[in-house]
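Visitor: Mind looking at a prediction? Sequence and model below.
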Amino acid sequence: MTNNGVVEWTVVESDIGPLLLAATGAGLVSVVFHASPEVRDRALDRLRSRLGAEPVEAPDSARLAEPIRQLAAYFAGTLRDFSLDLDWSLSGGFNRQVLRELAAGVPYGAVAGYGELAERVGQPGAAQAVGAAMGSNPLPVVVPCHRVVERDGGIGGFGGGLETKRQLLALEGVLPQPLFQP
């Protein structure tokens, strides 16, 4: 059960499309890309089953006000470091350890390899497990899994789609902006 037993959520527009944000009394618990009605409904079902609470739509939620403000500032290019309370209850064990290291140790405008992150958490050789941890990240953008790339310079995978990853890396100055805007 979540802190206070309530999960509040809303969908906000961003430069990478609609994002579903959900928060508990402990903090931001979920960020979901491409939050169309179908994606939103699946995400809410997952929250309901994983957290044991009925998600409540709350666009004016005090819990969500600061995440909304900080994400808007990030996409405007005026915020480089998120300072939000995070609820880690959707991640555990090795995945949580890797995601916390990522959040603390790979700053805006930098990237790290999957193997490098594995070494940082004391598990050299666990690059594939790091990739799985990135894929399970319940807090993308805020916990910046888009900053994890392949050793050979490839962009790697991304749950939000490679174009979304490319857009986030371009926003942070890691990749050039596209030659032609869509």
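Guide: Good, I have the coordinates.

Visitor: going forward, measure contacts between C-alpha atoms and count neighbours the same way
Guide: OK.

Visitor: Quick check: G131 vs V148, distance?
Guide: The gap separating G131 from V148 is 9 Å, by CA to CA, to the nearest Å.

Visitor: Mutual contacts of the two, please.
Guide: Shared contacts of G131 and V148 (CA atoms under 8 Å, 6 or more residues apart in numbering): Y114.

Visitor: What segments of the chain are strands?
Guide: 7-12, 19-24, 27-32, 55-57, 112-113, 148-149 (DSSP state E).

Visitor: Mind giving me the packing neighbours of the second one?
Guide: Counting contacts by 3 or more CA pairs under 8 Å, 6 or more residues apart in numbering; DSSP states H and E, strand 19-24 packs against strand 7-12, strand 27-32, helix 62-76.

Visitor: this is the comparison structure:
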Amino acid sequence: MSAPPKTVLHASPEEAEAIRGAVREADLSGLGPGRAVAELKHVPGLVALLADPAVSDWIYDLPRPITAESVTRWVAENQARRLAGEALLLVTLDEAGDVSGYSHIAVWPERSSAELAGAIRADLQNRGQGGAGMARSFGWIFEHLGVRLMCLTAALDNVRSQKGIDAAGFRRMGERDVTRPDGTIRRSVYWELTRDDWERLHRL
């Protein structure tokens, strides 16, 4: 399960409710074409995407094993969490309408914080799209959801993701243990970035 940032922020009740409302009514147009909130109709496409180890092996909070049943439950759980203003599970659809990627945004409104995880289809990796998509998502989370802090994790041996996160300006803050849905633990590199630092970096 996603864990909130090490740094503890305290949101006012008004700020927290504004974040919850932004999650419930999220306008995805700023994320680029083909983005949609995951629905049950996307389950077969998500299963096909995540069944590829090149896509899913790096990601700690996916349902395991990846089956139609487990992914259906995952989508339904995140639909409920969206209504609570605490998560967004998004899919990216290619020109053929197939699921070519996904993003999962965990949100802690009372702490004005969020965490992002996601992946794109193996044939689209290493084309320079991942970094640009990550940067667009970071900006959207800060600007449209209104959180003041983001955290990210990556597996110790996931060098490609680590380089992308470093390049985006996130600050390494050591390591943390993350818990997979099956209860096992994965040691991960850990980063944080504030909205103020993101805005400063992108004003330069």
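Guide: All right, it came through fine. If you're wondering where the values come from, they're calculated on a predicted model, not measured in any experiment.

Visitor: Overlay them and tell me the TM-score.
Guide: Between these two chains, after superposing, the TM-score reads 0.34 (TM-score structural alignment, normalised by the length of the first structure); 111 aligned residues with a CA RMSD of 5.7 Å.

Visitor: that older thread, nearest to L169 of the first structure among the strands of the first structure would be which one?
Guide: Across the strands of the first structure, L169 of the first structure has its closest neighbour in strand 148-149 (10.1 Å, CA to CA).

Visitor: helices or strands next to the closest one in the packing?
Guide: Packing contacts for strand 148-149 of the first structure, counted by 3+ CA pairs under 8 Å, 6+ apart, involve strand 112-113.

Visitor: cutoff 10 Å now
Guide: Counting contacts by 3 or more CA pairs under 10 Å, 6 or more residues apart in numbering; DSSP states H and E, strand 148-149 of the first structure packs against strand 112-113, helix 114-120, helix 127-135.

Visitor: Give the burial count for R40 of the first structure, as a bare number.
Guide: For R40 of the first structure, the number of neighbouring residues by other CA atoms under 10 Å comes to 21.

Visitor: Which residue is the nearest non-sequential neighbour of it?
Guide: L20 (6.8 Å; CA to CA, 6 or more residues apart in numbering).

Visitor: My understanding was that that neighbour contacts R42; is that so?
Guide: No - counting by CA atoms under 10 Å, L20 of the first structure stays clear of R42, with 11.2 Å between them.

Visitor: The two: which has the busier surroundings?
Guide: L20 (21 against 13).

Visitor: and of the helices and strands packed on strand 148-149 of the first structure, who's closest to L171 of the first structure?
Guide: Among those, if distance is taken as CA to CA, the winner is strand 112-113, at 16.7 Å.

Visitor: Tell me the helices and strands packed up against that closest one.
Guide: Helices and strands touching strand 112-113 of the first structure, by 3+ CA pairs under 10 Å, 6+ apart, are helix 127-135, strand 148-149.

Visitor: one step back: now tabulate the helices and strands packed on strand 148-149 of the first structure in a markdown table and tack on mean neighbour count and distance to F94 of the first structure.
Guide: As requested, those are arranged in a markdown table below (neighbours: other CA atoms under 10 Å; distance: least, CA to CA, whole Å):
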| stretch | mean neighbour count | distance to F94 of the first structure |
| --- | --- | --- |
| strand 112-113 | 20 | 17 |
| helix 114-120 | 20 | 10 |
| helix 127-135 | 19 | 8 |
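
Visitor: and W9 of the first structure, which of these is closest to it?
Guide: Closest of those to W9 of the first structure is helix 127-135, at 21.5 Å (criterion: CA to CA).

Visitor: Endpoint to endpoint, stretch 120-130 of the second structure covers what distance?
Guide: Using CA to CA, the end-to-end distance of stretch 120-130 of the second structure comes to 8 Å.

Visitor: Mind jotting down where the helices sit in the second structure?
Guide: 13-24, 43-50, 53-56, 68-83, 129-140, 159-167, 195-203 (DSSP state H).

Visitor: Out of these, flag the one nearest A117 of the second structure.
Guide: Nearest of these to A117 of the second structure, taken as CA to CA: helix 129-140 at 9.5 Å.

Visitor: Compute the inter-axis angle for that closest one and helix 159-167.
Guide: Put simply, helix 129-140 of the second structure runs at 40 degrees to helix 159-167, going by axes from the mean of the first three to the mean of the last three CA atoms, to 10 degrees.
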